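Q: give me the fold of what follows.
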Amino acid sequence: MTKYTSKEKEMIRRIAVIYAVGIAGFSVPFTHRTFMQLTPLVLLLSLFLLIWYDRDRSKGRQLNRKLFYLLVFTAGFLIEMWGVNTGALFGSYLYGDGLGPKIAGTPLLIGLNWVLMIYLTSAIFTPLRRNLLIGILWPSLLMVGYDLVMEQAAPRMDMWSWQYGVVPLQNYLMWALLSLTFHTIRYAMKVCDYNRMALPLFVVQAVFFLLILLLN
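A: Predicted structure coming up:
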């Protein structure tokens, strides 16, 4: 079990406070719009936090990591662009203004969101024994479980919305397929992510979306 230093515990508390303020802000109609506009900033801050606490132990495979996450960003963005403009991959949905500037109806930050999710789920399991179950299957299932909550909360944050307000099964199947694909490529490239803040941030974000869903 990971033992956190006093400084790390303080950082975790600060992360929790930031997201708690976000929950309160989204729950009050007067401030809802303002906090919606702050969503991209919080996403970027979360990414910078992970970069700060990242510990590269890839033993000469730094280039592999950079190439892999460039692939995730590019592929994630292009797949989302295809999906939102055709409805062929995830089902019929539209992006709102909650994730910032868009190209062809697709927020630029959605590529970073894929990077964030792959990295978080990778780093949570990397300290464990390396095998196909821990390296590919469990991280992928964790992503699908996270998506089950996020998809319900996203429309309330104007991130994206689904036709008729119903998330199709097709979306979750595609998420599972993409998660398995990205984590399989990562595993094959021997990309290992070590970050002590990955699990706390993942838990805080999951609780955040769950409370947004329950309170709004």
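Q: from here on, contacts and neighbour counts on C-alpha atoms
A: OK.
Q: let me see the contact set for I118.
A: 139, 143, 179, 182-183 (CA atoms under 8 Å, 6 or more residues apart in numbering).
Q: that one is in what secondary structure piece?
A: Using DSSP states H and E, I118 maps to helix 109-125.
Q: can you map out the helices along this protein?
A: Applying DSSP state H to the chain gives helices spanning 6-27, 29-53, 62-86, 109-125, 132, 138-153, 169-188, 198-215.
Q: does L128 touch I134 like I think?
A: Yes - between L128 and I134 there is a contact at 7.3 Å, judged by CA atoms under 8 Å.
Q: who has more neighbours out of those two?
A: I134 (17 against 10; other CA atoms under 10 Å).
Q: leaving out chain neighbours, which residue sits closest to that one?
A: Setting aside the residues directly before and after it, I134 is nearest to F125 in space (CA to CA, 6 or more residues apart in numbering), at 6.3 Å.
Q: for the comparison step, fold the sequence that follows:
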Amino acid sequence: MSTSTLTDKLTMLDTIRQRQSLVKLVLSIVYIVGIVGMSIPAVRPIFQALTPLHLLFSLGILLLFHSDWSKAFIGFAVAAFGIGFLSEVSGVHTGFPFGNYIYGPVLGLKLWEVPLMIGVNWFLLIYTSGELLRRVISNKILASLAGALVMTGIDYLIEPVAIALDFWTWEGGIIPLSNYLGWIGVSFLIQLIYHYAPFKKDNALASYLLVHLIIFFAVLNFIL
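A: Predicted coordinates for the structure are as follows:
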């Protein structure tokens, strides 16, 4: 790639970042459409099938406004995806640390019976909640613990919706306490990595995206 081509691409990305209001509007529209689509039984299967693309869209928007692509960030990203994903693999095959459950087909391509999008979901939740809490809690350990509790609270919102939409199914149809304890433990570990990893943490879209994720599942809790 020539220097001029690279410069042009960087200029284009800077232009997009400068238009935060437009990007936020697009993000809001996508999430509103998702809520409406999931709420209408006639079109719900279409929106269920689009769930992996919705997650990738959210990931793309988040990373568009991330500026530090150092080895430290790449290491964190791999750790967040890998630890989150492998904890789910363990959960599906052994029941530890979350309990006994299986994934349905909605979240797309699976490896070891776990959708790859689950790793993306862990990364999104760690990054967005970590970015929010680092701004209000200076102590990294306390910020990590608060992040783990926030993520567990979000999972509490996600669970009924995920079950209704066939993302996953719990043994006996009951969400065990171990699920939430597991979420606190795994989330705390990855939050520590996020807060101690030496990369620039200043993403203008992270908190905005987190709010939309929470609203999405909170609203669907009342509808589904």
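Q: follow-up on the earlier one: got TSV for the helices of the first structure, with distance to Y95 of the first structure too?
A: Formatted as TSV, the helices of the first structure follow (distance: least, CA to CA, whole Å):
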stretch	distance to Y95 of the first structure
helix 6-27	18
helix 29-53	13
helix 62-86	8
helix 109-125	10
helix 132	34
helix 138-153	12
helix 169-188	15
helix 198-215	17
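Q: hmm, back to that, the helix holding I118 of the first structure maps to which residues in the second structure?
A: Aligning helix 109-125 of the first structure against the second structure (TM-score structural alignment) gives residues 117-133.
Q: what about the matching stretch, distance to the chain center?
A: 4 Å (CA atoms, centre = their mean, to the nearest Å).
Q: what of stretch 55-66 of the second structure?
A: 10 Å.
Q: now do the residue nearest to I134 of the first structure against R14 of the first structure, distance only.
A: Between F125 of the first structure and R14 of the first structure the distance is 24 Å, computed by CA to CA, to the nearest Å.
Q: what does M150 of the first structure give?
A: Taken as CA to CA, the span from M150 of the first structure to R14 of the first structure is 22 Å.
Q: with neighbour numbers in mind, choose between those two.
A: A count of neighbours by other CA under 10 Å puts M150 above the other of M150 of the first structure and R14, at 19 against 12.
Q: map the more buried one across to the second structure for me.
A: Match for M150 of the first structure (TM-score structural alignment): I158.
Q: do I have it right that its match meets F216?
A: No - counting by CA under 8 Å, I158 of the second structure does not reach F216; the two are 9.2 Å apart.
Q: out of the helices of the first structure, which is closest to G98 of the first structure?
A: Of all these, it is helix 29-53 that lies closest to G98 of the first structure, at 5.4 Å by CA to CA.
Q: can you check which part of the second structure the closest one sits on?
A: The aligned range for helix 29-53 of the first structure is 41-65, by TM-score structural alignment.
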